[in-house]
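Novice: A structural model of the following input is requested.
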Amino acid sequence: MFDQETLRTFIRVAESRSFSKAAESLHKTPAAISYRIKMLEEHLGTLLFLRTTRTVTLTPAGNHLLERCHQWLSWIDAMPDELSQINDGVERQVNLVVNNLLYNAAAAARLLSWLNQRFPFTQFQLSRQVYMGVWDSMLYGDFQLAIGVTGSESLSNSISLLPFGEISWVFVIAPHHPLAAKSGTLGEAQLRAYSAINIEDTSRNLTKRVAWLLSGQKEIKVPDMQTKLECHLDGLGVGFLPKNLCQPYIDSGQLIARDVENRRQPSPLSLAWSKERSGKAVREIVSLFRHGDERISGFLNNIDRLPPL
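Specialist: Here you go, the predicted model:
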């Protein structure tokens, strides 16, 4: 009884709330429409409509079936194109992970919008991870592509890399922070007295990394780079920020850059993708990054050192 004609007949009656109107639009007799609905109800063993001499209303079961019918028919209508896409090598599901250092909400929305238009039958999932959590997603999670794995060498022969370049780090404090009055290079003994603002590594299987923390120093952990920046601006603690991120605040006087012992070294980052689980969608994302397409430029705002030629 769940053939397309029956389902479309049910939908027409449900939406018009009338057997006669449904019959007219389907070029059938009201008796034929009524009989088909009656057979459907008998097959299901439940009422789908409450009928009076003047009205036809859906039962709770009818409302549920109406919702399901729309889903089924949409799936049936889309299936030819979906199957064609699969035969063309397009993935049904693509999971992407972005390093917190490169995450940009506008860039993420722009990329997803383009992907959704380019591959309308592919399901896309975007995740944000920190430090080794990005590699963890690629090695142990069901992710096919990562925007910003740490390093320029792959941790697996099954994963290809495209180096982006490096992020430089600047030690910053607020103008009203007590260390702002100190001159010269700041030593560990001076820094240890103030909290380090850090974002916790999200890795579950690989060894977690700590961005910067001195022995015996108090640490305040925050969930993302924007929160870390706000904590620095508020004078809550000390630490390093990406050069491109904090430079406008240094220029405006909202932050002060200071020289410290044991500077944090630049962080190389790369695009990574699975060789074995990548289809056409992933390959086109790689192509966008390889050719510096404007659709992905927002992810590279914090990269200030290009990779060697």
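Novice: CA only for contacts and neighbour counts going forward, please
Specialist: OK.
Novice: mind checking how far residue 240 is from residue 71?
Specialist: Per C-alpha to C-alpha, to the nearest Å, residue 240 is found 50 Å from residue 71.
Novice: ugh, wrong one, residue 208
Specialist: From residue 208 to residue 71 the distance is 43 Å (C-alpha to C-alpha).
Novice: What of residue 256?
Specialist: 57 Å.
Novice: Of those two, give the one with the bigger neighbour count.
Specialist: residue 256 (23 against 12; other C-alpha atoms under 10 Å).
Novice: Wait, that one touches residue 179, no?
Specialist: No: counting by C-alpha atoms under 8 Å, residue 256 sits too far from residue 179 to count as a contact (10.0 Å).
Novice: Tell me the residues that contact both of those two, please.
Specialist: Residues within reach of residue 256 and of residue 179 at once, by C-alpha atoms under 8 Å, 6 or more residues apart in numbering, are residue 173.
Novice: Work out for me the element the residue nearest to the spatial centre of the chain sits within.
Specialist: Per C-alpha atoms, centre = their mean, the C-alpha nearest to the average position across the chain is that of residue 126, at 2.0 Å. Applying DSSP states H and E as the criterion places residue 126 in strand 123-129.
Novice: Give me the angle between the following helix or strand past that strand and strand 123-129.
Specialist: Where DSSP H and E defines the elements, the next helix or strand beyond strand 123-129 is helix 132-140. Relative orientation of helix 132-140 versus strand 123-129 (axes from the mean of the first three to the mean of the last three C-alpha atoms, to 10 degrees): 140 degrees.
Novice: how far does helix 132-140 sit from the chain's center?
Specialist: 15 Å (C-alpha atoms, centre = their mean, to the nearest Å).
Novice: Also this sequence, please, to line up against the first:
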Amino acid sequence: MDRIEAMRAFITVARSGSFSAAAEKLDKSPQLVSKYVSQLENHLASRLLNRTTRRVHLTEAGQQYLLRASQVLEEIDSMESDLNAMQHQANGLLRISAPVAFSTQHLAPLLSTFQQQYPDVDIDLNLSDRKVDIIEEGFDIALRIGHLKSSSFIAKPLTPIQLVLCAAPSYLAQYGEPHSLDDLKTHRYLRYSYIDEGNSPAPHNFLAEGQNMHNAALTCNHGELLTQSAILGHGIALQPTFICYQALEQGQLKVIMRDHKPPPMRLYAVYAHRQLLASKVRAFINFAADYYGDQPYWDNCLTAAK
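Specialist: Predicted coordinates for the structure are as follows:
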């Protein structure tokens, strides 16, 4: 018995609901597919499927075996895909969804260098801060920033994203510099309304404890505008360093309360959990994972601004 073929036949029958549908997907006869499954059941000494004239149903053993067998086949397919990717140059159209502020400031150099290395890959980039549906909207990869919940998708961490509380020297001269969370109660807060959408815990939550800065002087879904408002002395902002790093380096903004900041988020490359990953997708993920590093260049502002 070919164990791999038998496992693949069983998985296809279980997911399609019938031997005839599985046979069509596998391009084999229903009799051969049934034979593979029967051999597998005999080998395991367990009934995996209950058969009726119209459909098949998984037994309890079948449910457990389906999960484990799927994982085994995915590993095998992934290994073979890796080997094939080494022999075939990545090519085709790569559709990417990415957050607006990060992309406009930091993504173009990555894409340019990637396409120099993989000239046969064309990129269709869509900038949006909303959480897109990768499969329904036809994206190969979504770049996301946050604390991602577990899901059926794969999330590859690319680089840490630091957040800092910052304000303009003119604002601090007028209203004083806060040194504790309690001090924030009397200050103006510039709040990013779209941060960490769909994920938890939100970075703003740590400010809400004890009703600190619970009233926002300005709420906006665009981080760059909030940074500009902070530079103009309009209030205190909690911002990712990839947005405000230049203002910090130039002294237009100052990091405050360095001991009171949320844990770093991460930039992730999120993609669908597929048995065979296209070489263009694998090439981009591997390239992006090495591009920014564990301390991206924009975080140099944290040491320069001290």
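Novice: For the two chains, what TM-score is obtained?
Specialist: Here the superposed chains carry a TM-score of 0.51, computed using TM-score structural alignment, normalised by the length of structure 2; 204 aligned residues with a C-alpha RMSD of 4.0 Å.
Novice: Now the residue nearest to the centre of structure 1: closest residue in space, sequence neighbours ignored.
Specialist: residue 96 (4.8 Å; C-alpha to C-alpha, 6 or more residues apart in numbering).
Novice: Average offset of the helix or strand containing the one you found relative to structure 2?
Specialist: Secondary structure assignment for residue 96 of structure 1, by DSSP H and E: strand 93-99. Strand 93-99 of structure 1: mean distance to aligned residues in structure 2 after superposition is 2.4 Å, counting by mean C-alpha distance after the TM-score superposition for structure 1.
Novice: counting contacts, what elements does that strand pack onto?
Specialist: strand 123-129, helix 132-140, strand 145-150 (3 or more C-alpha pairs under 8 Å, 6 or more residues apart in numbering; DSSP states H and E).
Novice: Distance to residue 235 of structure 1 added to the ones you listed, as TSV?
Specialist: As requested, these are arranged in TSV below (distance: least, C-alpha to C-alpha, whole Å):
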stretch	distance to residue 235 of structure 1
strand 123-129	26
helix 132-140	28
strand 145-150	29
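Novice: Pick the most deeply packed of those.
Specialist: strand 145-150 (a mean of 28; mean count of other C-alpha atoms under 10 Å).
Novice: compared with structure 2, how much does that strand deviate?
Specialist: Counting by mean C-alpha distance after the TM-score superposition for structure 1, strand 145-150 of structure 1 comes out at 2.6 Å.
Novice: Tell me which residues are up against that strand.
Specialist: By C-alpha under 8 Å, 6+ apart, strand 145-150 of structure 1 touches 95-99, 101-102, 131-132, 134-135, 138, 164, 267-274, 282.
Novice: 6 Å - rerun?
Specialist: 96, 97, 98, 99, 134, 135, 269, 270, 271, 272, 273 (C-alpha atoms under 6 Å, 6 or more residues apart in numbering).
Novice: got the angle for the strand holding residue 96 of structure 1 vs helix 132-140?
Specialist: 150 degrees.
Novice: Now do the buried residues in strand 93-99 of structure 1.
Specialist: Neighbour-count burial for strand 93-99 of structure 1 flags 93, 94, 95, 96, 97, 98, 99 (criterion: 16 or more other C-alpha atoms under 10 Å).
Novice: cool, stretch 270-278 of structure 2 as well?
Specialist: Neighbour-count burial for stretch 270-278 of structure 2, with 16+ other C-alpha under 10 Å as criterion, is recorded at 270, 271, 272, 277, 278.
Novice: Secondary structure and distance to residue 242 of structure 2 added to these, as CSV?
Specialist: Below are the buried residues of stretch 270-278 of structure 2 laid out as CSV (DSSP: H, G, I helix; E, B strand; the rest coil; distance: C-alpha to C-alpha, whole Å):
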residue, secondary structure, distance to residue 242 of structure 2
270, strand, 20
271, strand, 23
272, coil, 27
277, coil, 30
278, coil, 30
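Novice: With distance to residue 167 of structure 2 added, can I get those residues in JSON lines?
Specialist: Below are those laid out as JSON lines (distance: C-alpha to C-alpha, whole Å):
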{"residue": "270", "distance to residue 167 of structure 2": "33"}
{"residue": "271", "distance to residue 167 of structure 2": "37"}
{"residue": "272", "distance to residue 167 of structure 2": "40"}
{"residue": "277", "distance to residue 167 of structure 2": "45"}
{"residue": "278", "distance to residue 167 of structure 2": "45"}
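Novice: which of the residues you listed lies closest to residue 88 of structure 2?
Specialist: residue 278 (10.6 Å; C-alpha to C-alpha).
Novice: measure that closest one to residue 176 of structure 2 for me?
Specialist: From residue 278 of structure 2 to residue 176 of structure 2 the distance is 55 Å (C-alpha to C-alpha).
Novice: and residue 247 of structure 1, what is it in contact with?
Specialist: By C-alpha under 6 Å, 6+ apart, no residues touch residue 247 of structure 1.
Novice: Pull up the gap between it and residue 170 of structure 1, please.
Specialist: 9 Å.
Novice: For burial, what's the neighbour tally of the nearest residue to residue 259 of structure 1 once chain neighbours are set aside?
Specialist: Spatial nearest neighbour of residue 259 of structure 1, chain neighbours left out: residue 185 (5.0 Å); criterion: C-alpha to C-alpha, 6+ apart. Neighbours of residue 185 of structure 1 under the rule other C-alpha under 10 Å: 11.
Novice: Helix, strand, or coil at the aligned partner of residue 229 of structure 2 in structure 1?
Specialist: Counting by TM-score structural alignment, residue 229 of structure 2 lines up with residue 231 in structure 1. With DSSP: H, G, I helix; E, B strand; the rest coil as the basis, residue 231 of structure 1 sits in helix.
Novice: Around residue 231 of structure 1, how many other residues sit close by?
Specialist: Counted with other C-alpha under 10 Å, residue 231 of structure 1 comes out at 19.
Novice: OK, contacts around the residue lying closest to it once chain neighbours are set aside?
Specialist: Using C-alpha to C-alpha, 6+ apart and skipping residues adjacent in sequence, the residue nearest residue 231 of structure 1 is residue 237, 6.7 Å away. Contacts for residue 237 of structure 1 (C-alpha under 6 Å, 6+ apart) come out as 195, 196, 197.
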